[in-house]
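Chemist: need coordinates for the below:
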Amino acid sequence: MLARTVSRRLSQIRGLNQVGLFLTTASPSVLDGVGTGKMTMAPAHKTVRTFTSQCETVSGEPEIPIDKMVSSIYTHVNSCQPASFTEEEKKSKPLEPRTIRHSYRKFVIPLSTDNEKKKEYLSAMGNVRIGKILEDLDHMAVHVAYIHNSENGSLDGPMTLPRTIVTASVKRIDFHNEDINSSRDVIIDGQVTYAGTSSMQISIRLFQNDESGNLIHLLKADFIMVSRDPLDSNKKIRVHGLVARTPDEAETINQTKEHFKNMSDLADRQTTNEELRLIDNMYSNLISRNKVNDIPVLTPKEMWMHKTSLSVTEICFPEYQNMYGKIFGGFLMRKALELAYTNAKLYCKGRVAIRSMDHIEFAKPVEIGHVLHLNSLVTYTHGKYLQMKVVASISDQNNLSELAKANLPTLGQEAQIRTNVFNFTMESVENPNTLTVVPKHYIHASTYLEGRRLLNNTLKRIVN
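Modeler: Down below sits the predicted model:
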């Protein structure tokens, strides 16, 4: 019965234009591994395929607009009745493993036919605002995660267990093409590629037709979602497992599982001897330029890191809330990206392009009424590439004493709580020879090394 229901629901979702819904080992030009961060774009004259080989071609149905996807999440969450489940059910109710195909969904952002929607997405340059796309990616990740854990394979039905699904982190977003045309529809698809006890990885892609009608791959993202008890956010709620029905699906699941097991945190790992020597040589060189004393001296082609700071502060209004009454994670990503982009553009004195987002952390929720502080820095530079970091923190005028306890007591009314960290790799398009950023303080030396790891990792993965 469940299989028939899932099949019937999937038949309502149209495949990508001229897209075969399968992936075989004979077509490595499409995807080289979901969840691995290794991907190549299919040639424009070839069809683009979905993540798995399990889905058959689907056609004949109209595209489903993204607004319906968003509204379905709110309806699904509002229909949840957590009090109707016993504690025993939460702990022991059998949860049938699901396939990757079960959660696959595709939607369209109708920019070619909806003028109001087009205005929402229009940037100052006349193309699509990437910040708005980030909001859609976050919604898509939540939608797919709820589909994976729904009773009948759609959000029209109930949850198998009462759950609140939130974004824990964004492992990576790689941009293959950020120049998204504001007059053509954008296609977004996604599916679950890993499921643990209470966590999931959702892999999402974005496409758009070019002027010749060929489908172009724009980006790929990996979101880490967690399932929590609606009555107690500190309690985990189990999610459905993931099983493979084809060799391709098995490879996808195993690769992602291996990445979860062995994922090395590039941002927080211990400083190596090679990195220590790098900082020591850097300061020896800076000091050697001064023939009078031991004060480091910069050249006209260098800039102190603390001089690159750019900040913005605003109050969190109800219009930014998600279905749980917290500030929407996609909104926070959008604000961080737009600040980092602005800072990078000022630093480079020209247009920049976004290449990747890494290690995006959602440590604490942001509430309505909080004062949101976003601070950005250029943390590392290499030729025409820049690594940007944005740290988000909150303060609350009604709870200053509580916030102060979490910080040093001497901070008093300046006490803030860090909620998010965002890392962006950008490319200077108009001025390839950017200033070299240099750390002046110890904490900035640590930030410099963190940025160096992230930028080098991006260059190896999607540039070189």
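Chemist: hey, let's count contacts and neighbours off CA atoms from now on
Modeler: Will do.
Chemist: roughly how far does Glu120 sit from Ile109?
Modeler: Distance, Glu120 to Ile109, by Cα to Cα, to the nearest Å: 11 Å.
Chemist: now do Thr379
Modeler: Per Cα to Cα, Thr379 is found 34 Å from Ile109.
Chemist: which one of those two has more residues nearby?
Modeler: Thr379 (30 against 23; other Cα atoms under 10 Å).
Chemist: remind me which helix or strand Gln12 belongs to.
Modeler: Using DSSP states H and E, Gln12 is not contained in any helix or strand.
Chemist: ok, Glu338 - contacts?
Modeler: Going by Cα atoms under 8 Å, 6 or more residues apart in numbering, Glu338 touches Gly131.
Chemist: quick check: it is in a helix.
Modeler: Yes: counting by DSSP: H, G, I helix; E, B strand; the rest coil, Glu338 falls inside a helix.
Chemist: measure it to Phe107 for me?
Modeler: 25 Å.
Chemist: quick check: Glu116 vs Leu137, distance?
Modeler: For Glu116, the distance to Leu137 - Cα to Cα - is 20 Å.
Chemist: looking at those two, which is more packed in?
Modeler: Neighbour totals were compared for Glu116 and Leu137, and Leu137 leads with 26 against 10 (other Cα under 10 Å).
Chemist: Proceed likewise with the subsequent sequence, for comparison:
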Amino acid sequence: MDSSSNFISVFSKLPSVFDNSSGVDGDRKPLNLWPGMYHSPVTIALWETRSKIFQRLLDPPLDAPPQTQLLTKTPSQSRTTILYNFSSDFILREQYRDTWNDVRIGKLLEDLDALAGTISVNHCSDDDSFTRPLRLVTASVDKIVLRKPIRVDVDLRIVGSVIWVGRSSIEVQLEVTQSTEGSLPPPDSSIALIANFIFVTRDSHTGEAALVNRLSPETGKEKLLFEEAEARNRARKRKREEDKMDYENQQLDGLQALLAEGRIFCDMPALADRNSILLRDTRLENSLICQPQQRNIHGRIFGGFLMHRAFDLAFSTAYAFAGTMPCFLEVDHVDFLRPVDVGDFLRFKSCVLYTELNDPKHPLINVEVVAHVTRPEIRSSEVSNTFYFTFTIPPEAKAIKDGFLIRNVVPSTEEEARRILERRDAKQLQLREHANT
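Modeler: Modelled structure (predicted):
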């Protein structure tokens, strides 16, 4: 497949997935299986592309056999490019513009999730109308670092492809680039953001892990990306296989040190450090009933929507904590632990998990957001997603100039102390992995 065929140029006016003129037979699927109506134009365009893939397979019947012959594909066969025509399309620009005339990060996260999913579907497709397609589930999102602000008045380009596959898992890398050179491919120096999404494949009927098409890197860069992803996968496996008891013994001293200051707040608040604050006093929360307009093409709540809502709450949490407008730096990690369905009562709970104050002019605020699917009828609440974001305060902020100090966050319970230690250790491991690659 020629990579130039996977090019999507996005404008504000796109055909609706409900419009029969788009080439999709509206009678083929019930209404509740179509995606929601109010996603971004990029997400809608990507889902239309994905729907065409499924339609090309002629919607195999329920008893269709699974794919038996694995194909070998190259990264270029799944490579897809999106161009945001911000410079010429005012309506599109308004859909993505934030208060500071930059691109809304939460909305961009939605598009990244939709693009990664479409690329994965492309790689998993065997182009056989007599076999049933695989079901892909987002497992996690690796570190996403914002290298520079993304302007909303300059064309934006996202390029993504599969960079690694295992037996039943896929890693997709996306590069967001922006330059002032019009539609020409921007140089590496204009990369604004890189994101890695990890998917697992499941048999659409049995729900069991399913083998995925092989990947054959061709260029030197593709081979290097494959090796780096393979190293990250091995590191994830080692982390899962660690002896939990040994880990807890190693962390005992750290737990006690974290809890010592928290006990002063709880037992002797008048003597507590005025430059510290209890973790529980940084919390914010919101909730919603998941609506049909928020579903994806599989009828479940779109993962990008969840990331968008989590980012908005994390930003608000950092804002209320710092007393000045924060700057987003990175998504540390996202875990998708269980699917969220239409009609679910979803609660997002956030807190400042810890701060890093080594550089007073560039303090780091690490925010945790946990999403819970709550079922009052059966008195049940389960974690569906965990999100970790890092923000800072710009040196030119009035609060910094006035000598305002970002507070140290301390836990009041052992459970809070464990969360802080686990996240700190995971972040340090992540930094070492990226430094090695």
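Chemist: Asn85 of structure 2 -> structure 1?
Modeler: By TM-score structural alignment, Asn85 of structure 2 lines up with Pro110 in structure 1.
Chemist: just checking, its match touches Asp185?
Modeler: Yes: with contact defined as Cα atoms under 8 Å, Pro110 of structure 1 reaches Asp185; the gap is 4.9 Å.
Chemist: so Glu367 of structure 1 sits against Phe328, correct?
Modeler: No: using Cα under 8 Å, Glu367 of structure 1 is not in contact with Phe328, being 9.5 Å away.
Chemist: who has more neighbours, the two?
Modeler: Ranked by neighbour count (other Cα under 10 Å), Glu367 of structure 1 and Phe328 place Phe328 first, with 23 against 20.
Chemist: tell me the SS of the spatially most central residue of structure 1?
Modeler: Centroid-nearest residue in structure 1, with Cα atoms, centre = their mean: Val170, separated by 3.9 Å. Three-state call for Val170 of structure 1 (three-state DSSP): strand.
Chemist: residue in structure 2 paired with it?
Modeler: Aligned partner of Val170 of structure 1 by TM-score structural alignment: Val141.
Chemist: now do its match against Thr131 of structure 2, distance only.
Modeler: When Cα to Cα is the yardstick, Val141 of structure 2 and Thr131 of structure 2 sit 29 Å from each other.
Chemist: next: Phe321 of structure 2.
Modeler: 53 Å.
Chemist: just Phe265 of structure 2 next, same as before
Modeler: 62 Å.
Chemist: and His308 of structure 2, that's in a helix?
Modeler: Yes: according to three-state DSSP, His308 of structure 2 belongs to a helix.
Chemist: now do the contacts for the residue nearest to it when sequence neighbours are not counted.
Modeler: The shortest distance from His308 of structure 2 to any non-neighbouring residue, by Cα to Cα, 6 or more residues apart in numbering, is to Gly106 (4.2 Å). In this structure, Gly106 of structure 2 makes contact with Met307, His308, Arg309, Phe311, Asp312, judged by Cα under 8 Å, 6+ apart.
Chemist: translate the first one into the numbering of structure 1.
Modeler: Superposed on structure 1 with TM-score structural alignment, Met307 of structure 2 falls opposite Met333.
Chemist: tell me how many other residues crowd the nearest residue to that match once chain neighbours are set aside.
Modeler: Nearest residue to Met333 of structure 1, sequence neighbours excluded (Cα to Cα, 6+ apart): Leu134, at 6.6 Å. If you count neighbours by other Cα under 10 Å, Leu134 of structure 1 ends up with 21.
Chemist: for the helix or strand encompassing Leu134 of structure 1, grab the matching residue range in structure 2.
Modeler: Assigned by DSSP H and E, Leu134 of structure 1 falls within helix 130-148. With TM-score structural alignment applied, helix 130-148 of structure 1 matches the range 105-123 in structure 2.
Chemist: mean shift of the matching stretch relative to structure 1?
Modeler: Stretch 105-123 of structure 2, aligned to structure 1 and superposed, deviates on average by 0.7 Å (mean Cα distance after the TM-score superposition for structure 1).
Chemist: which residues of structure 2 fall in helices?
Modeler: Using DSSP state H, the helices assigned to structure 2 run over residues 41-56, 75-78, 90-96, 105-124, 220-240, 244-267, 303-322, 398-401, 414-436.
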